[in-house]
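With the sequence up front, the predicted model follows.
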Amino acid sequence: MRVEVGDDGLGMDEETRRRCLEPFFTTKGERGTGLGLAMVYGVLRRHNGEIEIDSAVGRGTTVSLNFPVPQAAPATPSQDRLESARLSRLRLLLVDDDPLLLKSLCNTLEAEGHVVTTANDGVAGIAAFRAASARGETFAAVITDLGMPDVDGRKVASAIKAASPATPVIMLTGWGKRLMSEDDMPAHVDCLLSKPPKLRELRETLAQCCEPGRAQGAIEVSE
């Protein structure tokens, strides 16, 4: 399957076209993070897709996304059990500076029955965790984005573990395995997921991190 998106804008010179997928590369100066196309590439590779970029100065840009057509495979008994299993209702802290993804993931987790506190950057995330602790509330897990300005996901994870070593930290990265593999797990992080995570992966990770007895941060929220 092929999807093409094009414009008739300024276009890119050859060096910009060659480097536009690199994380942190931007032509927008201080206004740009350089993570937009890197995240697109990460999501694309998770689906075994390929990207083609045709651009030249003065004639716009066309981006082609090529996806293989998957063949349906019969679900294994273990997959059936994972799909049908329902987690306990959990109190979760979600930290991300992307407002659209923050809202989308919050809605998804709430639809699964969880109670979600959101924070729109690393500073707010750490503050929310400390404020909850002061009230005697415990998060079953903290889900944090990796790439955030000033206080990134690594610093959030470090602060959470310093305050509560047993609280699981799940890190989201839009860079996928292109930049970070499972063998390069950041310090203080229990699980690493590509961004945006698939619902099945999210369920499985929460089940692994928050199963009863695994961590003091695993709780069931009463109605």
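Nice, thanks for sending it over. Residues are numbered from 1 along each chain as shown.

C-alpha only now, for contacts and for neighbours.
Fine.

Please, where are all the helices along the chain?
14-19, 36-46, 77-84, 99-111, 122-134, 153-163, 176-179, 199-210 (DSSP state H).

and the residue nearest to Asp54 when sequence neighbours are not counted, what does it touch?
Leaving out its chain neighbours, the residue that sits closest to Asp54 by C-alpha to C-alpha, 6 or more residues apart in numbering is Thr62, at 5.2 Å. Going by C-alpha atoms under 8 Å, 6 or more residues apart in numbering, Thr62 touches 4-7, 53-55.

Below is structure B, check it against A:
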Amino acid sequence: MGTVQYNEEGVLMSIKELCGVMTGESEEEEAEMEAYNHLVKLSQIYRSTSQEQCLDISHEKTVKDLMDTSLKTRRRAERQWTYQTCTEFGFYQTCEDTACPFSGMLTLQAQTKLCARVFGISQHSLPARIAFTNSYYGGDNPHTHRVLYVNGGVDPWKELSVVQDSSEEAQTVFIKDTAHCADMSRERLTDHHSLRKARQEIENHVACWLRTAAQEKMNNRGELL
């Protein structure tokens, strides 16, 4: 999940590297075992960065982690994010299509049941909550002022954002070959040209807004005097 979302933006492996492990050829194993062995190898690479003896991905462990409200929890943002999905967004990742290569247990119903179990929020209230959010903020056609919508071409979340100017006020910046939140990271020598250009564009927009706001404030003060 981290690789697909962030790609080259400071995670353990890029999409290209991960796919290389998963599709690498092996002459030592039987053909039917190759895919499994590649998955084991990938798991070992990720496991090498953790001190946990095993990876518990059970549903009960997920619920337990989401209900952990202690300050020392390692899963700092998951509870807050899940609460927002239950009260504002939806945004669930499911695997109910027959062509989906992942677990068929990832259904919409299974995801929304967490709302009731963790927060006491009825899953039946979600459609109305999501509709309100889209209505209040404008969905993919927001009528906003001095808001910049920045997205990367490698970021799966771009499908839920504004990627084209839909009104005179909307301002968008699309960075073709970067992933999630790349523009918010510090500059690196390996940054793509498109990312460097986008950061400059963002800076120009913000600088212009600040100058305009300062001028408006001065004009208002002059009118009062």
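Sure thing, it's come through. Keep in mind that this is a model prediction, so the values were computed, not measured.

Work out the TM-score between the chains.
After superposition, the two chains reach a TM-score (TM-score structural alignment, normalised by the length of structure 1) of 0.26; 101 aligned residues with a C-alpha RMSD of 5.8 Å.

Let me have the helices of structure 1 in a markdown table, adding distance to Ile143 of structure 1 and mean neighbour count as columns.
Output for those, formatted as a markdown table (distance: least, C-alpha to C-alpha, whole Å; neighbours: other C-alpha atoms under 10 Å):
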| stretch | distance to Ile143 of structure 1 | mean neighbour count |
| --- | --- | --- |
| helix 14-19 | 30 | 12 |
| helix 36-46 | 18 | 19 |
| helix 77-84 | 20 | 11 |
| helix 99-111 | 10 | 15 |
| helix 122-134 | 10 | 18 |
| helix 153-163 | 9 | 21 |
| helix 176-179 | 16 | 16 |
| helix 199-210 | 10 | 17 |
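
Throw the ones you listed into CSV and include distance to Val169 of structure 1, thanks.
Output for the helices of structure 1, formatted as CSV (distance: least, C-alpha to C-alpha, whole Å):
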stretch, distance to Val169 of structure 1
helix 14-19, 32
helix 36-46, 21
helix 77-84, 21
helix 99-111, 16
helix 122-134, 12
helix 153-163, 6
helix 176-179, 17
helix 199-210, 8
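
If any of the contacts of Thr62 of structure 1 are buried, give me the PyMOL selection for them.
A single PyMOL command selects the buried members of those (16 or more other C-alpha atoms under 10 Å):
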select buried, resi 53+55
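
of the contacts of Thr62 of structure 1, closest to Leu192 of structure 1?
Ile53 (28.9 Å; C-alpha to C-alpha).

Verify the contact between that closest one and Arg19 for me.
No. With contact defined as C-alpha atoms under 8 Å, Ile53 of structure 1 does not reach Arg19; the gap is 10.9 Å.

before we move on, back to that, okay, and which of the contacts of Thr62 of structure 1 map to strands?
With strands taken from DSSP state E, the overlap with the contacts of Thr62 of structure 1 comprises 4-7, 53-55.

and the two most separated of those?
Across these, no pair lies farther apart than Glu4 and Ser55, at 12.9 Å, counting by C-alpha to C-alpha.

buried stuff in stretch 35-45 of structure 2?
Result for stretch 35-45 of structure 2 [16+ other C-alpha under 10 Å]: buried residues 35, 37-38, 42.

could you dump these to CSV with distance to Ser135 of structure 2 and secondary structure?
Shown next, in CSV, are these (distance: C-alpha to C-alpha, whole Å; DSSP: H, G, I helix; E, B strand; the rest coil):
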residue, distance to Ser135 of structure 2, secondary structure
Ala35, 46, helix
Asn37, 48, helix
His38, 46, helix
Leu42, 43, helix
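
Surely Ala198 of structure 2 is in contact with Ile175?
Yes. Applying C-alpha under 8 Å, one finds Ala198 of structure 2 in contact with Ile175, separated by 6.6 Å.

neighbour-wise, which of those two wins?
Set side by side, Ala198 of structure 2 and Ile175 show more neighbours around Ile175, with 23 against 18, by other C-alpha atoms under 10 Å.

What's the separation between that one and Val150 of structure 2?
The gap separating Ile175 of structure 2 from Val150 of structure 2 is 8 Å, by C-alpha to C-alpha, to the nearest Å.

just Asn204 of structure 2 next, same as before
Distance, Asn204 of structure 2 to Val150 of structure 2, using C-alpha to C-alpha: 14 Å.

Could you do Gly222 of structure 2 as well?
Distance, Gly222 of structure 2 to Val150 of structure 2, by C-alpha to C-alpha: 36 Å.

got it, and Lys61 of structure 2?
Using C-alpha to C-alpha, we find Lys61 of structure 2 at a distance of 35 Å from Val150 of structure 2.

Check Asn134 of structure 2 too.
19 Å.

His193 of structure 2 too?
His193 of structure 2 is 16 Å from Val150 of structure 2, where distance means C-alpha to C-alpha.

and those two? which has more neighbours close in?
For His193 of structure 2 versus Val150, neighbours defined as other C-alpha under 10 Å are more numerous around Val150 (22 against 10).

So that one belongs to a helix, correct?
No. Counting by DSSP: H, G, I helix; E, B strand; the rest coil, Val150 of structure 2 is not found in a helix; it is strand.

Okay then, goodbye and thanks.
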